[in-house]
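>>> Quick one, structure for this:
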Amino acid sequence: MYRYLQLLPVAWLTLAGAPNVVADTLPPLPKIGVTGTDDRVRVDSKTWPWIAIGRINLEGRGHCTGTLIAPDMVLTAAHCLYNAPDGRWGIPLETHFVAGYDRGTYAAHSRAKRFIFDPEYDPKERLEVRGMARDWVLVELEKPLDIKPVPLAKIDWEGLLAAGRAGTMSNAGYSADWPEIVMRHAGCRAEKIFAEVSLVLHNCDATFGASGGPLLQIEGRKVTVVGLQSGAVTVSGNEYGTGVPVWNFAKAAQR
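Down below sits the predicted model:
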């Protein structure tokens, strides 16, 4: 699970029936932001759906995680594109999506062309629950990529919670402690919901850099995006990751 300051967002298939997980073990490193058992495992970024996940590289300002949801459209967290110290948004020219990134290699790359935000998103409210619920952005790319996108799920609250109970939900991203490889926590749960603001609370292991990474539902060969990683909260002494549910941004993506 997470360990952050209270209400601090992260600014941070070849086998039949399941996407590939790389079998080799990784040397232990200090965990950044993950407490208790670290359930993340490395996945093969050359295979789908992991090849459709990549780094959002921000020139001179680090990285976040993004998911290709159309040949020329990437989903990530809005706060990734906001430079809080300067109080300004990044610009598309300085924003790069690198699909299937793995230790300097990648499957495809494009700079951004434009950003599509929730019209009510305010970066000054990024520490508040209502801000977290709107913390998504669609990054339109300069050119389409020849990679199969991950489709958005058609799902409601009950379906999302059922995915968590069934162990079919996963989170994936390029966390600060493993910035060069994509790591996945399989079988994490949607723990609670804030229905009035459409925010998911989950127990997926992730940390800085994994912001904008997808919450996936994986059922055999079928993989869909059910949400995206936005941050973390502490509620009644319990720590949860926060996720923006897919219906918050699905209409914008369809347009």
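>>> Only C-alpha atoms from now on, for both contacts and neighbour counts.
Fine.
>>> Can you list the buried residues in the strand ranked longest in the chain?
Longest strand of the chain, by residue count under DSSP state E: strand 222-235. Residues of strand 222-235 classed as buried: 223, 224, 225, 226, 227, 228, 229, 230, 231, 232, 233, 234 (neighbour count, 16 or more other C-alpha atoms under 10 Å).
>>> Centre of the chain to it, how far?
Between the centre of strand 222-235 and the centre of its chain there are 7 Å (C-alpha atoms, centre = their mean, to the nearest Å).
>>> For that strand, enumerate the helices and strands it packs against.
With contacts taken as 3 or more C-alpha pairs under 8 Å, 6 or more residues apart in numbering; DSSP states H and E, strand 222-235 sits against strand 214-219, strand 238-245.
>>> Among those, which comes closest to residue 130?
strand 238-245 (10.5 Å; C-alpha to C-alpha).
>>> ok, longest helix in this structure?
Longest helix in the chain, counting residues (DSSP state H): helix 157-166.
>>> Following the chain past that helix, name the next helix or strand.
Scanning forward in sequence from helix 157-166 by DSSP states H and E, the next helix or strand is strand 169-173.
>>> what packs against the next helix or strand after that following strand?
The first helix or strand that comes after strand 169-173 along the chain, using DSSP H and E, is strand 183-186. Strand 183-186 sits against strand 40-42, strand 169-173, with contacts defined as 3+ C-alpha pairs under 8 Å, 6+ apart.
>>> Out of those strands, flag the one nearest residue 185.
The nearest among those, by C-alpha to C-alpha, is strand 40-42 at 4.4 Å.
>>> if we can go back for a sec, of the helices and strands packed on strand 183-186, flag the one that's most buried.
Mean neighbour counts were compared across these using mean count of other C-alpha atoms under 10 Å; the top stretch is strand 169-173, at a mean of 29.
>>> distance between that one and the chain's centre?
With C-alpha atoms, centre = their mean, you get 7 Å for strand 169-173.
>>> Just list what that strand packs against, helices and strands only.
Going by 3+ C-alpha pairs under 8 Å, 6+ apart, strand 169-173 lies up against strand 183-186, strand 214-219.
>>> and the end-to-end length of stretch 214-225?
6 Å (C-alpha to C-alpha, to the nearest Å).
>>> In TSV, list the helices and strands packed on strand 222-235 along with mean neighbour count and distance to residue 160.
Output for these, formatted as TSV (neighbours: other C-alpha atoms under 10 Å; distance: least, C-alpha to C-alpha, whole Å):
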stretch	mean neighbour count	distance to residue 160
strand 214-219	24	9
strand 238-245	25	9
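>>> one more, for comparison:
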Amino acid sequence: MAERRGRPDRHSPSFAGPALRFGMALALACVAQALAANPAAAQGLVRPGEAGSAVQRAAVFGTDDRAPIPAQYRDLKDRIGLLMNTRTRAVCTAFCVASDIIATASHCLYPSTGQRLPRISEFLFAVNYEARRGLARLAGTPGSLAPQFVLSGGLELSVRPPIEAARDWALIRLATPACKSAFPVRAMPAEQVIAESAAGRVFQLAYHRDYQPYRLAYST
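Predicted coordinates:
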């Protein structure tokens, strides 16, 4: 996972019960890795090593088993993409849960204290970025209404243990349908997520700043 962040406009409702369990399953099973890159607009993203790149070496905890996506999962690329902010250069993985709704980590939208605060309206989403490069705006843009189309597990997350991965999730509505297909989402308690992982049924597909940038990586 990536560093924890938090604090935007106070627009999110309170969460309890199923919503919190949904966030826990989402965070533990498939929360995206944050990237430090420099997204441009329609011309595409700056590659590592090019002028303007902000890529730094990332820390990997445990065994680094990242690999190219196995053949049986390649069709999932059309459900996963990059969420990018053109002003702050924040780039995160996001995935489709409906034709016009994506899920990501809430810290991508709400940075921690001391970091530049992004405007929700400045985010763009590009599904299957490595192949399609199409950019979709968020609902409520242009303008200041975009925060009203975000549902988040929390606005402030602990950056020190115990971390709050269970609340590190956000759902975002897009201005137009950008997803041809979507992942089904099911609420699961933490114990069940752990059991599924132990049985080898949990894996991650995500973009990483230090592994084939802008190409999805597979890890277990």
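>>> quick revisit: looking at the helices and strands packed on strand 222-235 of the first structure, which is nearest to residue 116 of the first structure?
Here strand 238-245 is closest among those (C-alpha to C-alpha), at 15.4 Å.
>>> which parts of the following helix or strand past that closest one are buried?
Following strand 238-245 of the first structure in sequence order, the next helix or strand is helix 250-254 (DSSP H and E). The neighbour-count check on helix 250-254 of the first structure (16+ other C-alpha under 10 Å) flags residue 253 as buried.
>>> before we move on, what about stretch 67-74 of the second structure?
Under 16+ other C-alpha under 10 Å, the buried positions of stretch 67-74 of the second structure are residue 69.
>>> re the thing from before, pipe the helices and strands packed on strand 169-173 of the first structure into a markdown table and attach distance to residue 51 of the first structure per row.
Listed next are these as a markdown table, based on distance: least, C-alpha to C-alpha, whole Å:
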| stretch | distance to residue 51 of the first structure |
| --- | --- |
| strand 183-186 | 12 |
| strand 214-219 | 13 |
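>>> Which residues does the longest helix along the second structure contact?
Secondary structure assigned by DSSP H gives helix 18-30 as the longest helix of the second structure. With contact meaning C-alpha atoms under 8 Å, 6 or more residues apart in numbering, helix 18-30 of the second structure is reached by 105, 153, 165-169, 186-190, 193, 202-205.
>>> Skipping its backbone neighbours, what lies nearest residue 245 of the first structure in space?
residue 227 (4.2 Å; C-alpha to C-alpha, 6 or more residues apart in numbering).
>>> Check residue 139 of the second structure too.
Per C-alpha to C-alpha, 6+ apart, closest to residue 139 of the second structure is residue 175, 3.8 Å.
>>> Aligned against the first structure, show me the partner of the one you found.
Matched by TM-score structural alignment, residue 175 of the second structure corresponds to residue 142 in the first structure.
>>> residues in contact with residue 127 of the second structure?
Residue 127 of the second structure neighbours (C-alpha under 8 Å, 6+ apart): 77, 78, 79, 80, 81, 82, 95, 133, 134, 135, 178, 179.
>>> can we see that at 7 Å?
78, 79, 80, 81, 82, 179 (C-alpha atoms under 7 Å, 6 or more residues apart in numbering).
>>> mapped onto the first structure, which of those hold?
Among the contacts of residue 127 of the second structure, the contacts conserved in the first structure (both residues aligned by TM-score structural alignment, their matches' C-alpha atoms under 7 Å) are 78, 79, 80, 81, 82.
>>> Could you dump those residues into TSV and include secondary structure, distance to residue 25 of the second structure and neighbour count?
TSV is the format used below for those (DSSP: H, G, I helix; E, B strand; the rest coil; distance: C-alpha to C-alpha, whole Å; neighbours: other C-alpha atoms under 10 Å):
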residue	secondary structure	distance to residue 25 of the second structure	neighbour count
78	helix	22	19
79	helix	18	21
80	strand	18	27
81	strand	20	27
82	strand	21	28
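>>> Among those, find me the one that's closest to residue 71 of the second structure.
Taking those together and measuring to residue 71 of the second structure by C-alpha to C-alpha, the closest member is residue 78, at 13.9 Å.
>>> quick one: that closest one and residue 126 touch, right?
No. At 10.0 Å, residue 78 of the second structure does not count as touching residue 126 under the criterion of C-alpha atoms under 7 Å.
>>> which residue ranges form the strands in the second structure?
34-36, 67-68, 80-85, 90-98, 101-104, 123-127, 136-137, 150-152, 170-173, 204-206, 217-219.
>>> Save these as TSV, and put in distance to residue 197 of the second structure too.
Output for the strands of the second structure, formatted as TSV (distance: least, C-alpha to C-alpha, whole Å):
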stretch	distance to residue 197 of the second structure
strand 34-36	22
strand 67-68	18
strand 80-85	21
strand 90-98	20
strand 101-104	20
strand 123-127	26
strand 136-137	33
strand 150-152	24
strand 170-173	22
strand 204-206	11
strand 217-219	12
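>>> For residue 160 of the second structure, find the nearest of those.
Comparing those by C-alpha to C-alpha, strand 34-36 comes nearest, at 17.3 Å.
>>> now for the closest one, which elements pack on it?
strand 90-98 (3 or more C-alpha pairs under 7 Å, 6 or more residues apart in numbering; DSSP states H and E).
>>> Can you get me the start-to-end distance on stretch 143-160 of the first structure?
Note: stretch 143-160 of the first structure ends 32 Å apart using C-alpha to C-alpha.
>>> In contact with residue 83 of the second structure, which residues?
91, 92, 93, 94, 123, 124, 125, 126.
>>> Residue in the first structure paired with the second one?
Right, residue 92 of the second structure. Under TM-score structural alignment, residue 92 of the second structure pairs with residue 64 in the first structure.
>>> and the gap between that match and residue 192 of the first structure?
25 Å.
>>> Could you do residue 156 of the first structure as well?
14 Å.
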